[in-house]
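In: What would the 3D arrangement of this be:
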Amino acid sequence: MAEIRSLHDAVADLVHEGDTVAMEGFTHLIPYAAAHEVIRQGITDLTLARMTPDVVYDQLIGAGLVRKLIFSWGGNPGVGSLHRFRDAVENGWPRPLELDEHSHAGMANRYVAGASRLPFAVLRGYRGSDLATRTDTVSSVVCPFTGEELAAVAALNPDVTVVHAQRADRQGNVQMWGLTGVQKEAALAADRVLVTVEEMVDELTPRPGGVVLPTWVIDAVCVVPGGAHPSYAAGYTVRDNAFYQAWDPIARDRDAFIQWIDENVRTEGAVAR
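Out: Coordinates of the predicted model:
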């Protein structure tokens, strides 16, 4: 059952050194505030999982907290590369970064297998690609009914999944809508779940296409208005396009990055804008 907690306390209790952490969200509802709390607390040696790592993971990697990335695409959406990510891969700064790269379909199926508590998932994929030769989490199986050879991907079960959503009720049931990705599957696959929300309400009213994560799936709910910035929460905030553009020159330069993190994340009470 979910507890309503402060973000500081929830991160301290649920995210541990050496954990595999999934911070999911697709275009919007990306849990930046929670990621910044991880940076402030200096929780390190993390394996990060995400279907589309963007600026939020660039920041965590640049802060030196990440040893491995499980992913299926990486970039600053609409702008270009993730320069802290690239620096870690190409130059080992601030530390070497191990990669486990997948297709989008492969990553989604890994979460589905994890949520289903199955050891692997089966799909038609990875043909014509060398991705399967670069990871030990892709193999093949032969269908017992047709004899067809199919790709198999190992289940992904994070120690912790962190997501942002629009609202929760006072019992800890969480509701999100708009562009949703694999938040539900990532939450069901994890051992522990932390959710930040825009607001707490007395009752969750139905929303077309809405997803509800029930309280029994969640360990902690934290009320953090604007917790997805610079991404957005549909119906509450708008995407800060200028931030994504401004991030490119900051991330290109190590000293500029360190100064930005120190001033906008690590400083007590800082809110990154």
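
In: hey, let's count contacts and neighbours off CA atoms from now on
Out: Noted.

In: Tell me the spacing between residue 219 and residue 184.
Out: Distance, residue 219 to residue 184, by C-alpha to C-alpha, to the nearest Å: 14 Å.

In: repeat for residue 266
Out: 30 Å.

In: With residue 206 instead?
Out: Residue 206 is 17 Å from residue 184, by C-alpha to C-alpha.

In: Neighbour count for those two, which is higher?
Out: A direct count of neighbours by other C-alpha atoms under 10 Å for residue 206 and residue 184 places residue 184 higher, at 20 against 10.

In: can you pull the contacts of the closest residue to the more buried one other than its chain neighbours?
Out: Distances taken as C-alpha to C-alpha, 6 or more residues apart in numbering place residue 213 nearest to residue 184, at 6.9 Å, with adjacent residues excluded. Applying C-alpha atoms under 8 Å, 6 or more residues apart in numbering to residue 213 gives the contacts 173, 174, 175, 184.

In: now the strands for the stretch 151-273 of the chain?
Out: With DSSP state E, counting those that start in this stretch, the ranges of strands along the stretch 151-273 of the chain come out as 160-169, 174-176, 192-201, 211-213, 220-223.

In: I'd like these written out as JSON lines, with distance to residue 238 added.
Out: Conversion of these to JSON lines gives the following (distance: least, C-alpha to C-alpha, whole Å):
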{"stretch": "strand 160-169", "distance to residue 238": "13"}
{"stretch": "strand 174-176", "distance to residue 238": "15"}
{"stretch": "strand 192-201", "distance to residue 238": "13"}
{"stretch": "strand 211-213", "distance to residue 238": "20"}
{"stretch": "strand 220-223", "distance to residue 238": "18"}
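
In: Contact partners for the spatially most central residue of the chain?
Out: When the chain is reduced to its mean C-alpha position, the nearest residue by C-alpha atoms, centre = their mean turns out to be residue 23, at 1.9 Å. By C-alpha under 8 Å, 6+ apart, residue 23 lies in contact with 30, 31, 48, 49, 50, 161, 162, 163.

In: before we move on, the earlier item: who wins on neighbours among the contacts of residue 213?
Out: Result: residue 174 is most packed of those (other C-alpha under 10 Å), 26 neighbours.

In: what helix or strand does residue 126 sit in?
Out: Assigned by DSSP states H and E, residue 126 falls within no helix or strand.

In: let's see this one next to it:
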Amino acid sequence: MAEKLFSLKDAITTFVSDGDVVALEGFTHLIPFAAGHEMIRQRLKGLTLVRMTPDIIADQMVAAGCVDKLVFAFTGNSSVGSLYAIRRAVEAGGTGGLELEEYSHYGLLARYQAGAAGIPFIPIRSYAGSDLVGINPLLKKVASPYEEDMETYVVPALNPDVAVIHAQRADRHGNIQSWGILGPQQEVAFAAQRTIVLVEEIVDDDVIRSDPNRTLIPGFVVDAVVECKYGAHPSFAQGHYDRDNDFYRSWSAISKDPARLQGWIQEWIHDTGGHDGYFNKLGEGFFDRLTPAPRLSTPVNYGSVL
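Out: Alright, predicted model coming up:
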């Protein structure tokens, strides 16, 4: 199997273009902030950003002018504040506004599942009685082919141009292993036309083979794997670093002031030149307070043939 190692800059340059439908997934955990920052540095435009729970990274990309449309299920600053760049863009309306396409959490996951399975739509009964059907014309009813007078809602398949996720480790061939809150990472990787994965570390093939059931995404659906330590900050990577709650609490005040927000983007994204610069700017010892104590899982005996 060919090696798929890329730098972060080269992965974004190679696989993401203006106008793409880009899914940045990670459910509270393993949010690919570094990839979003690199898209801002490269001044990508006209993106449709798909994210089950668009939070701070979505706010930053909207403020930077990268995103024209948001496909989502919930948006907010993780229950601690508002996302004012997104709010301003929505309220602006018309040309220069932000188009919204809203689903439930399971509705958006089901779209990924249909895309991954190669089917045009997938049934979902939970929209019965929901107000979402009144604002999203893509939520439709179809008759059951098995039960007379039975109808169910369906959602269309979603095949993003690019999926970007973060994980704990991978080998050089792009076999991705992850643990903790997994969210829709596996579904979106299989649904997307191209998949970029950032990982905390690249490990030897033997490490991946020693625990094959830990492999969430096989290398044959991955186009680029990027070693990007602390690339999910300020979210967390289970076993590597905890969530930076201080940053999340600080974001609303930054986001509420457009001038301050643009200054933050300039200082922490453009001026740093890349993720290494961002990490260095955080300062030596920054992650000491976020480093969790080890808590190892019980070993698994796979056995072997002598």
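
In: Would you give the TM-score for this superposition?
Out: The TM-score (TM-score structural alignment, normalised by the length of the first structure) is 0.95; 272 aligned residues with a C-alpha RMSD of 1.7 Å.

In: one step back: so for residue 135 of the first structure, which of the strands of the stretch 151-273 of the first structure sits nearest?
Out: strand 160-169 (22.2 Å; C-alpha to C-alpha).

In: So what touches stretch 239-249 of the first structure?
Out: So stretch 239-249 of the first structure is contacted by 28, 55, 76-77, 79-83, 229-232, 273 (C-alpha under 8 Å, 6+ apart).

In: Which stretch of the first structure lines up against stretch 254-264 of the second structure?
Out: Using TM-score structural alignment, stretch 254-264 of the second structure corresponds to residues 250-260 of the first structure.

In: Now do the buried residues in the matching stretch.
Out: Neighbour-count burial for stretch 250-260 of the first structure flags 250, 251, 252, 254, 257, 258, 260 (criterion: 16 or more other C-alpha atoms under 10 Å).

In: If you rank the contacts of stretch 239-249 of the first structure by neighbours, which is first?
Out: Neighbour-wise, the contacts of stretch 239-249 of the first structure (other C-alpha under 10 Å) top out at residue 55, 27 neighbours.

In: which one in the second structure is aligned with the residue nearest to residue 184 of the first structure?
Out: Match for residue 213 of the first structure (TM-score structural alignment): residue 217.

In: same check, this time on residue 151 of the first structure
Out: Per TM-score structural alignment, the equivalent position to residue 151 of the first structure in the second structure is residue 153.

In: any idea what sits nearest its match, other than its immediate chain neighbours?
Out: residue 141 (4.3 Å).

In: Is the one you found part of a helix or strand, or is it coil?
Out: strand (DSSP: H, G, I helix; E, B strand; the rest coil).

In: need the contact list for it.
Out: Taking C-alpha under 8 Å, 6+ apart as the contact definition, residue 141 of the second structure lies against 151, 152, 153, 154.

In: Make sure residue 22 of the first structure is indeed in a strand.
Out: Yes - judged by three-state DSSP, residue 22 of the first structure forms part of a strand.

In: any idea how far residue 172 of the second structure is from the nearest residue to residue 45 of the second structure once chain neighbours are set aside?
Out: In this structure, residue 45 of the second structure finds its nearest non-sequential neighbour in residue 66, 4.4 Å apart by C-alpha to C-alpha, 6+ apart. As defined by C-alpha to C-alpha, residue 66 of the second structure lies at a distance of 30 Å from residue 172 of the second structure.

In: Where do the helices of the stretch 151-300 of the second structure begin and end?
Out: For the stretch 151-300 of the second structure, helices defined by DSSP state H, counting those that start in this stretch occupy the ranges 185-191, 205-210, 245-256, 258-265, 275-282.

In: rewinding a little: just confirm the match of residue 151 of the first structure contacts residue 132, I think it does.
Out: No - at 11.5 Å, residue 153 of the second structure and residue 132 do not qualify as touching, with contact defined as C-alpha atoms under 8 Å.

In: These two: which has the busier surroundings?
Out: Using other C-alpha under 10 Å, the more surrounded residue of residue 153 of the second structure and residue 132 is residue 153, with 20 against 15.

In: That one and residue 133 of the second structure, how far apart?
Out: For residue 153 of the second structure relative to residue 133 of the second structure (C-alpha to C-alpha), the value is 9 Å.

In: Which residues are in contact with each of the two?
Out: With C-alpha under 8 Å, 6+ apart as the test, residue 153 of the second structure and residue 133 both reach 127, 139, 140.

In: Need those residues in CSV (columns: distance to residue 5 of the second structure).
Out: As requested, these are exported to CSV (distance: C-alpha to C-alpha, whole Å):
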residue, distance to residue 5 of the second structure
127, 42
139, 39
140, 42
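
In: Please pick the buried ones from these.
Out: Judged by 16+ other C-alpha under 10 Å, buried ones among those: 127, 139.

In: Next, the buried residues of stretch 260-277 of the second structure.
Out: Buried residues in stretch 260-277 of the second structure, counted by 16+ other C-alpha under 10 Å: 261, 264, 265, 268, 269, 270, 272, 274, 275.

In: try stretch 200-213 of the second structure
Out: Within stretch 200-213 of the second structure, judged by 16+ other C-alpha under 10 Å, the buried ones are 200, 201, 202, 208.

In: can you pull the contacts of the third one?
Out: This points to residue 202 of the second structure. With contacts defined as C-alpha under 8 Å, 6+ apart, residue 202 of the second structure is in contact with 169, 170, 171, 172, 227.

In: Translate it into the numbering of the first structure.
Out: Checking TM-score structural alignment: residue 202 of the second structure goes with residue 200.

In: ok, back up a step: just give the closest residue to the residue nearest to the centre of the first structure, not the sequence neighbours.
Out: Spatial nearest neighbour of residue 23 of the first structure, chain neighbours left out: residue 162 (4.7 Å); criterion: C-alpha to C-alpha, 6+ apart.

In: which ones are touching residue 273 of the second structure?
Out: Residue 273 of the second structure neighbours (C-alpha under 8 Å, 6+ apart): residue 41.

In: next one: residue 159 of the first structure
Out: 19, 20, 21, 190, 191, 192.

In: Quick one: buried ones out of those?
Out: Neighbour-count burial (16+ other C-alpha under 10 Å) applied to these gives 19, 20, 21, 190, 192.

In: which one is the match of residue 202 of the second structure nearest to, not counting chain neighbours?
Out: Nearest one to residue 200 of the first structure, counting by C-alpha to C-alpha, 6+ apart, is residue 168 at 5.1 Å.
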